[in-house]
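Enquirer: Following is a predicted model, sequence given first.
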Amino acid sequence: MTYVDDLALALAIADEVDAITIAGSLGDFAVEMKNDDTPVTEVDRAAERLVRERLAAARPNDAMVGEEFGTTGGTSGPAGERSFPRRWVVDPIDGTKNFVRGVPAWATLIGLLDGDDAVVGVVSAPALGRRWYAALGSGAWGITRVHGFPTAPRRLQVSTVTDITKASLSFSSLSGWEERGMLDPFLDLTRTAGRTRAFGDFWSYMMVAEGQVDVACEPELALHDMTAL
């Protein structure tokens, strides 16, 4: 089984979402705090709504898991239960804290799970002019936009560094480690690493995929944070 058509769909949807998020980032928007004390904007919600609309039309039997609106759809399972053999998992804006502060390191994440396997992933960071994508059996690729035009896709390759004392380690913040009582061992790890930087969120993992960073660390991740990566 190949997932080329699913990847093409995800890339086309990402193009539309980029238009919404870039326009939103340049305008005025209200910021609300969710129950978990993380920010959300109407741009987040508008982006996820668009993804849901496109997927519902193109893949009506697939389920969708989104950060802002939860799980919907899916084919009927035994005894009328809902089953989710294929789940699209979406984070409309990964890095919302950056988005609201005008920092360009944010991205839309669109991933597809077939059963428990991640088979498609698209990470689109339009403010950085970057996009990364992959499908099972088709390799992982990245493009950069220069003056609005995409470069030729380049295959991603992780680094060959195996010695932590020579490795570059990236993380998002220290507060999450402290909240979970894991700050001291994490700091020990950073002292052992050859280099540390807090690129954070999706960017840490894309740098690992490109071989620019060797290790990415988080104290916890939700499904929508990780499926596309």
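Expert: Nice, thanks for sending it over.

Enquirer: only C-alpha atoms for contact and neighbour calcs from this point on.
Expert: OK.

Enquirer: got the contact list for residue 194?
Expert: 164, 165, 166, 167, 168, 169 (C-alpha atoms under 8 Å, 6 or more residues apart in numbering).

Enquirer: Which helix or strand contains the residue nearest the centre of the chain?
Expert: Nearest residue to the geometric centre of the chain (C-alpha atoms, centre = their mean): residue 109, 3.5 Å. Assigned by DSSP states H and E, residue 109 belongs to strand 107-114.

Enquirer: Mind listing what's buried along that strand?
Expert: Using 16 or more other C-alpha atoms under 10 Å as the test for burial, strand 107-114 gives 107, 108, 109, 110, 111, 112, 113.

Enquirer: other SSEs contacting it?
Expert: helix 4-25, strand 86-94, strand 117-125 (3 or more C-alpha pairs under 8 Å, 6 or more residues apart in numbering; DSSP states H and E).

Enquirer: Can you name the residues in contact with it?
Expert: So strand 107-114 is in contact with 10, 14, 17-18, 85-95, 118-126, 202, 224-225, 227-229, going by C-alpha under 8 Å, 6+ apart.

Enquirer: Got another one to weigh against that:
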Amino acid sequence: MTSTLADDLAVALVLAAEADLIAIDRYRSQDLDVQLKPDRSQVTDADRRVEKIIREHLADARPDDAVLGEEFGTEGAGSRRWIVDPIDGTSNFVRGVPIWGALISLVIDGVPEVGVVSAPALGKRWWAATGHGAWLQEAGREPRRLRVSGIGELAEASFSYNSLKHWDQYGRLDQLVDLGRTVERTRAFGDLWSYMLLAEGAIDIAAEFDVKPWDIAALVPIVREAGGRVTDVDGTENALDTLSIVATNGLLHDAVLGRLARS
């Protein structure tokens, strides 16, 4: 029997609940095992446990689908691929900063169609599937549908940019500063939270460099279903293998890309 996107979203939400139970149990644990990967990024026993349980669940629930995870790479092939970041914001997780969570997505024929972002330390879970809207569940509250802001002028916009170091590394620091001078407000909320605040309408622009497919895929359906737009810094849609992401409320997107373009 062919699954619908609603069915796939239900699977992703179950995976997120399982991920939350494992990760929150290890959060701020005195015996948390932290190691450095070859790229010098951190990985913990929680990252590995979460991804392992997600892969095991998908092997039962969606045995014909491929899986790409940050910690254990690619398994399987085909037009349907689950992309998983077991803990986005591992550095925050290690240091006790509550901005971290599981990113779970289903990509079909290269297009992110289902996305779940679950941040148990914040008491929040966001989700979307194409055609089904974007939603936020906060602890003790009913889910509410999300909508991006209606800000149409850069001079009135709020922008979250993440790491200055990476903007400099990829040769776009001058463009970042230019955009920062143009908008009303700049902050670096960081990691998954920037994009979820965008989907909620709390900020208007989020962008960063040095990203991987598992950093991006789950964010895309949520922002799009909330009415926003997501590309890379050069304006390419569904660019999961790129090194950059630019997300806006849609109204500001072309203006933002223009400010971030190379001279």
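Expert: Sure thing, it's come through. These numbers come from a predicted model, not from an experiment.

Enquirer: What does the TM-score come to for these two?
Expert: The TM-score (TM-score structural alignment, normalised by the length of structure 1) is 0.92; 216 aligned residues with a C-alpha RMSD of 1.1 Å.

Enquirer: still on that earlier bit, residue 123 of structure 1 versus the residue nearest to the centre of structure 1, what's the distance?
Expert: From residue 109 of structure 1 across to residue 123 of structure 1, the span is 5 Å (C-alpha to C-alpha, to the nearest Å).

Enquirer: Now do the shared contacts for these two.
Expert: Joint contacts of residue 109 of structure 1 and residue 123 (C-alpha under 8 Å, 6+ apart) are 228, 229.

Enquirer: ok, for residue 86 of structure 1, nearest residue in space, not its chain neighbours?
Expert: residue 114 (4.5 Å; C-alpha to C-alpha, 6 or more residues apart in numbering).

Enquirer: In structure 2, what sits opposite residue 63 of structure 1 in the alignment?
Expert: Under the alignment (TM-score structural alignment), residue 63 of structure 1 pairs with residue 66 of structure 2.

Enquirer: still on that earlier bit, for PyMOL, write the select line for the buried members of the contacts of strand 107-114 of structure 1.
Expert: In PyMOL syntax, the buried subset of those is picked out as below (16+ other C-alpha under 10 Å):
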select buried, resi 10+14+17+18+85+86+87+88+89+90+91+92+93+94+95+118+119+120+121+122+123+124+125+126+202+224+225+227+228+229
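
Enquirer: Provide a complete list of residue ranges assigned to helices in structure 2.
Expert: 5-26, 45-61, 90-95, 164-169, 173-182, 191-200, 213-216, 219-225, 253-260 (DSSP state H).

Enquirer: closest to residue 149 of structure 2 out of these?
Expert: With C-alpha to C-alpha as the criterion, residue 149 of structure 2 lies closest to helix 191-200 of the helices of structure 2, at 7.7 Å.

Enquirer: Give me the mean distance between that closest one and structure 1.
Expert: Its matched residues in structure 1 lie on average 0.6 Å from helix 191-200 of structure 2 after superposition (mean C-alpha distance after the TM-score superposition for structure 1).

Enquirer: Can you give the contact residues for that helix?
Expert: Residues from elsewhere that reach helix 191-200 of structure 2, judged by C-alpha under 8 Å, 6+ apart: 88-89, 99-101, 117, 126, 134, 146-149, 160, 162, 188, 203-206, 219, 222-223, 226-228, 247-249.

Enquirer: which bit of structure 1 covers it?
Expert: Using TM-score structural alignment, helix 191-200 of structure 2 pairs with 201-210 in structure 1.

Enquirer: before we move on, back to that, quick one, the strand holding residue 109 of structure 1 and strand 117-125 angle?
Expert: Angle between the axes of strand 107-114 of structure 1 and strand 117-125 is 170 degrees (criterion: axes from the mean of the first three to the mean of the last three C-alpha atoms, to 10 degrees).

Enquirer: okay, and strand 107-114 of structure 1 goes to which residues in structure 2?
Expert: Using TM-score structural alignment, strand 107-114 of structure 1 pairs with 101-108 in structure 2.

Enquirer: in the superposed pair, what's the mean gap between the matching stretch and structure 1?
Expert: Average distance, stretch 101-108 of structure 2 versus aligned residues of structure 1 after superposition (mean C-alpha distance after the TM-score superposition for structure 1): 0.4 Å.

Enquirer: thinking again about what came up before, the residue nearest to the centre of structure 1 and residue 67 of structure 1: what is the separation?
Expert: Taking C-alpha to C-alpha, one finds residue 109 of structure 1 at 10 Å from residue 67 of structure 1.

Enquirer: Can you check which residues contact both of the two?
Expert: Joint contacts of residue 109 of structure 1 and residue 67 (C-alpha under 8 Å, 6+ apart) are 90, 91, 92, 224.

Enquirer: nearest to residue 23 of structure 1, of these?
Expert: residue 92 (14.1 Å).

Enquirer: Give the burial count for the counterpart of residue 168 of structure 2 in structure 1, as a bare number.
Expert: Under the alignment (TM-score structural alignment), residue 168 of structure 2 maps onto residue 178 of structure 1. Using other C-alpha atoms under 10 Å, residue 178 of structure 1 has 13 neighbouring residues.

Enquirer: what's near enough to touch residue 178 of structure 1?
Expert: For residue 178 of structure 1, counting by C-alpha under 8 Å, 6+ apart, there are no contacting residues.

Enquirer: quick one: it and residue 19 of structure 1, what's the gap?
Expert: 37 Å.

Enquirer: same question, residue 54 of structure 1
Expert: For residue 54 of structure 1 relative to residue 19 of structure 1 (C-alpha to C-alpha), the value is 15 Å.
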